[in-house]
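In: A predicted structure for the sequence below; I have some questions about it.
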Amino acid sequence: MKAQPLLPAPLKRRRGPRVAVLALVLCSLLLPFAFLFHRGPSSSSGGYVMTTEERHRQEVVLPPFHHVEVGNRGGGPPPAAATGKRQDALEKKVPKGGAGVIRHQALEKKIPKRSAGAVHQHKQQIDSHSTSGAAKPKVLPPPKVAPSKAVTGRTRDRDTREMSKATKVQQKGAKADEVETAKACQLEFGSYCLWSMEHKEVMKDARVKRLKDQLFVARSYYPSIAKLEGQETLTQEMKQNIQDHERVLSVSTVDADLPSFISKRMEQMQRTIARAKSCTVDCKNVDRKLRQILDMTEDEAHFHMKQSAFLYNLGAQTLPKSHHCLSMRLTLEYFKSSSLDSDDSPGKFNSPKYRHYVILSRNVLAASVVINSTVHSSKEPGSLAFHILTDAQNFYAMKHWFAGSSYKSAAIHVINYEAFILENLPKYSIQQLYLPEEFRVLIRSIKQPTDNTRMEYLSVFSHSHFLIPEIFKYLNKVVLLDDDVVVQRDLSFLWNIDMGDKVNGAVEFCGLKLGQMRNVLGKTAYDPESCAWTSGVNLINLDKWRDHNVTENYLLLMKKFKFKDEQSLRAAAFPLSLLSFQHLIYPLDEKLTMAGLGYDYGIDEVVAQRSASLHYNGNMKPWLELGIPDYKKYWKRFLVRGNRFMDECNVNS
């Protein structure tokens, strides 16, 4: 009873420790929740959504561009080793129900899907992370028995086979990733992406790279350090170091450009970063700033990639300076010469006894290679007559070049297309010369859009082709050659083909049918099962052309399409060509023309040598620096050498 009054006093003395203990327990309960909120939201359906995305970015490493086996033209193995070498053109087919997307002189913007190999790799990584911390049951090891030599040998062979099989599976997954990355690259940036892969250089300037890394880290820490009280000196020092790094990197791209004092600047920056890391900052802010800088860097890289692709296409569609010089020098020499007209008698070019070829070109060297290759491959070159349709700017250069060059006994007639239409056919509105139009076509299957997706360049007739029957009224059959074609076999057999009631003898492209291009062809009636066809080498029956009124039908179809500008007018050549010759195409043998030498790196050399002609359709023309070096040899073989103007203009094609 006497001890009871003493109890209240200890309670009062222990009230403070009790509060501290309760606060500690409360903090220990709230700490896991804070940690979970910091890591990101969790749900039973999606797991750690944000964390999973972060893991994708950090752990799934896509192969670099220079490893993608689609676009290697220089040293190393051919880039098409991952997808197999190109087979004949007939083998390029897709299942029914495929979809075709056509773009003319434009970049197609598609978001690439994650490849199956990358998803499998990411799944394995997630599984390894999830099982690494789990408790595993203990398994007693089996009793050790000394194996015999035969058993040991069989076991070793089995292990070797399993290891080799696993290695092959891993390599197959890596190649699938490379092919998928190459597809996405080509879909968005076209042939430039393949060319940039082949010409990509490994960065060897380690100090410049180190400067960029330091600048990247310093920028991510700077906003958080600037908010801390008592760190004004560190904030000012970090700001000064960032400005110094930016100033150096603005004028230096390689280690050789760096100033002599850069080592001290790098050491100062490293010490500043170390001090910043020692400060207590909010990790969320640093992480947010890192992601912001990363997104800005990715956007900047994508912008420069698009800009480079635009400049690449501009260079591919523009005549090189040396070729322009050659054309100007030939034009000047033409007017300085005594004989301004050296054409043969017009009767030779209207006689049906000759085999007539028609070429539309503005490039002197390109037209020369086409004619030279055709003449050298012909068994009877004296029976050949070539008609070159060109514009007014290159007309006199063409006349002087072919008047001074010898192509055995073949007759060559150069025609000023624009002047001819203005004088003889003024009723037609298409008075400007248009060369064959090329369209980049994405062909994919609806059932398996990822596996069966490929890119093709399809060449068709331009608006100027539909006036050829009016220009050559006295001819009944001609062969149209694009100026990016090299002939390797005698083409005289084309004149022995009986096309019946057909008009245009062309190589069909059944990987793309009219039914797959509803959005391009409009509401005009057409056969959905009719195949597309390509230009390059085309046998034209002019008599049947006139009987079927192809030109008139083309003009009627042309009125249904609305043209806003020059680009839309040229883009209309695709549907107009396919619709005008519907049911009038005579399919020629696919081995007649090997197409794709202007964009496809995987063409088999044996297949190319066996083809009767080679078509450099695509952006990488053989007379450009952008051309594929492995295929340039077929074109250079028929290039006329020894012309003094070529040497003076530094034409190195």
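Out: Structure's in. What do you need? Fair warning: this is a prediction, and the values are worked out from it, not measured in the lab. Numbering: from 1, shown residues only.
In: can we go C-alpha only for contacts and neighbour counts from here?
Out: Fine.
In: what's stretch 223-243 in contact with?
Out: 215, 218-219, 222, 265, 268-269, 272-273, 275-276, 279, 281-282, 285-286 (Cα atoms under 8 Å, 6 or more residues apart in numbering).
In: structure B:
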Amino acid sequence: MQDSMVKKLKDQLFVARAYFPSIAKIPAQSKLSGELKQNIQEVERVLSESTTDADLPPEIQKKSRRMEAVIARAKSVSLDCNNVDKKLRQIFDLTEDEANFHMKQSAFLYQLAVQTMPKSLHCLSMRLTVEYFRDHLFDKELSEKYSDPTLQHYVIFSNNVIASSVVINSTVVHARDTVNQVFHVLTDWQNYYAMKHWFLRNTFRDAVVQVLNIEDSDSYGKATLSHLTLPVEFRVSFPSNDSAPAIHNRTQYVSIFSHSHYLLPEIFKNLEKVVVLDDDVVVQQDLSALWSLNMGGKVTGAIEICSVKMDQLQSYLGEHSFQKHSCSWMSGLNVIDLARWRDLDISETYWKLVKEVSMKEGSALLATSLSFQDQIYALDRVWVLSGLGHDYGFDIEGIKKAAVLHYNGNMKPWLDLGIPKYKEYWKKFLNHEDQYLSECNVNR
């Protein structure tokens, strides 16, 4: 058993504490009481400095045997069992309260780690911003490719320089032809200059990269937001079957479009089709086949998640009319027919719905689901493997076969909390020799 000695010491301490008050009340057992107290203090000191067996001092076996011997002597003394039982229950209640406290503290720290930008990424963003204004690279001429509807346009919403770079690099590396590839990174004011500098000093074969500030009201007219919003993830838990206990619940993270996605038709007025990639994906195969996809008049092609039916999202969707057994769908990899989107005025429908249900929990999921009802073309599931940000159960062969890996969930690959065995598929698209990555200790 892992850390078995630490667990054994904790059990011994638990029992010794239960007997000590009763032994201490017996004058004839003052020597035993003193030994019991000394052993308790020694084990407490050891456990205050050690959380695993590897941390324990070399003489710990002797300490454990001494504690075991003194407990055996305490058990041989004639005592009032009610007193010992009362003390055991008191210690148990205190231990349970302490465990609950630490569980809540752990959950808080986990959420804090998930939601806070790592120090290394903050360092990188600051360095790039400073270098942008120090350099004179930013006066480059705009490319005509940015608005050419005959090319393959990829859109990424991101406030993370490294994440968006990995998406672009992995897409380009696996593309048969990159001369027709145009990437548009939509970010916010805070990260705009860092993004600009990064993509000016890094090239991706023949592909071009445009960085746009979605909060720039002078550039896009009404197509602006007060702040960038990224794809929204909903954590959904439900039993594997009707008789399964709660501990066996399955968990899925359903990722959907954010408010920012509904500005696409306005920002890219000259384009008729784009592929949107979330910044937590890694591309492992050529995506060019997506551009010849016939979606039969549907607005967007997406991966359907049939393990999560619409009726399992009832708490978010309320009483609105949905086909209960239809599958939910995911952002991550989405083919979007902008011309069809404009014809159906999807954005206007969405904003009206958001206004109507703004006070309801899960309003974004409800508004998106209603706006795209009957407008989803189901992509073949071989395109995307989702769940690498929360599910430990994927086998290596399944990962290698997927065209796109989606790290949806809290454990993103750029976080220390990321699932270690999946990180290598993300990290291999970083340039570890880059000066700024080295200086800021990014994913070393």
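Out: Ah, there it is. Quick caveat: nothing in here was measured; it's all calculated off a predicted structure.
In: out of the contacts of stretch 223-243 of the first structure, which are buried?
Out: 215, 218-219, 222, 269, 272-273, 276, 286 (16 or more other Cα atoms under 10 Å).
In: Inside strands: which ones of the residues you listed?
Out: Among those, none falls in strands (DSSP state E).
In: Which of the contacts of stretch 223-243 of the first structure sits closest to Lys408 of the first structure?
Out: Nearest to Lys408 of the first structure among the contacts of stretch 223-243 of the first structure is Leu215, at 66.8 Å by Cα to Cα.
In: so what corresponds to that closest one in the second structure?
Out: Superposed on the second structure with TM-score structural alignment, Leu215 of the first structure falls opposite Leu13.
In: Check the gap between its match and Val6 of the second structure for me.
Out: Leu13 of the second structure sits 11 Å away from Val6 of the second structure, taking Cα to Cα, to the nearest Å as the criterion.
In: do Ser76 of the second structure as well
Out: Distance, Ser76 of the second structure to Val6 of the second structure, by Cα to Cα: 25 Å.
In: try Glu144 of the second structure
Out: Distance from Glu144 of the second structure to Val6 of the second structure, by Cα to Cα: 66 Å.
In: Neighbour count: the two, which is higher?
Out: Higher neighbour count among Glu144 of the second structure and Val6: Val6, with 21 against 7, using other Cα atoms under 10 Å.
In: Mind checking what secondary structure that one has?
Out: Following DSSP: H, G, I helix; E, B strand; the rest coil, we place Val6 of the second structure in the helix state.
In: now the helices: where do they sit in the stretch 151-300 of the first structure?
Out: For the stretch 151-300 of the first structure, the helices defined by DSSP state H, counting those that start in this stretch cover 191-199, 206-226, 232-251, 262-278, 283-317.
In: and the angle for the second one with helix 283-317?
Out: Relative orientation of helix 206-226 of the first structure versus helix 283-317 (axes from the mean of the first three to the mean of the last three Cα atoms, to 10 degrees): 140 degrees.
In: how about helix 206-226 of the first structure: buried residues?
Out: Across helix 206-226 of the first structure, burial judged by 16+ other Cα under 10 Å covers 207-209, 211, 214-222, 224-226.
In: repeat for the third one
Out: For helix 232-251 of the first structure, the neighbour count (16+ other Cα under 10 Å) marks 234-235, 238, 241-242, 244-245, 248-249 as buried.
In: contacting residues around stretch 122-132 of the second structure?
Out: Counting by Cα under 8 Å, 6+ apart, 138, 161, 191, 193-198, 436-437, 440, 442 sit against stretch 122-132 of the second structure.
In: Cool, thanks, signing off.
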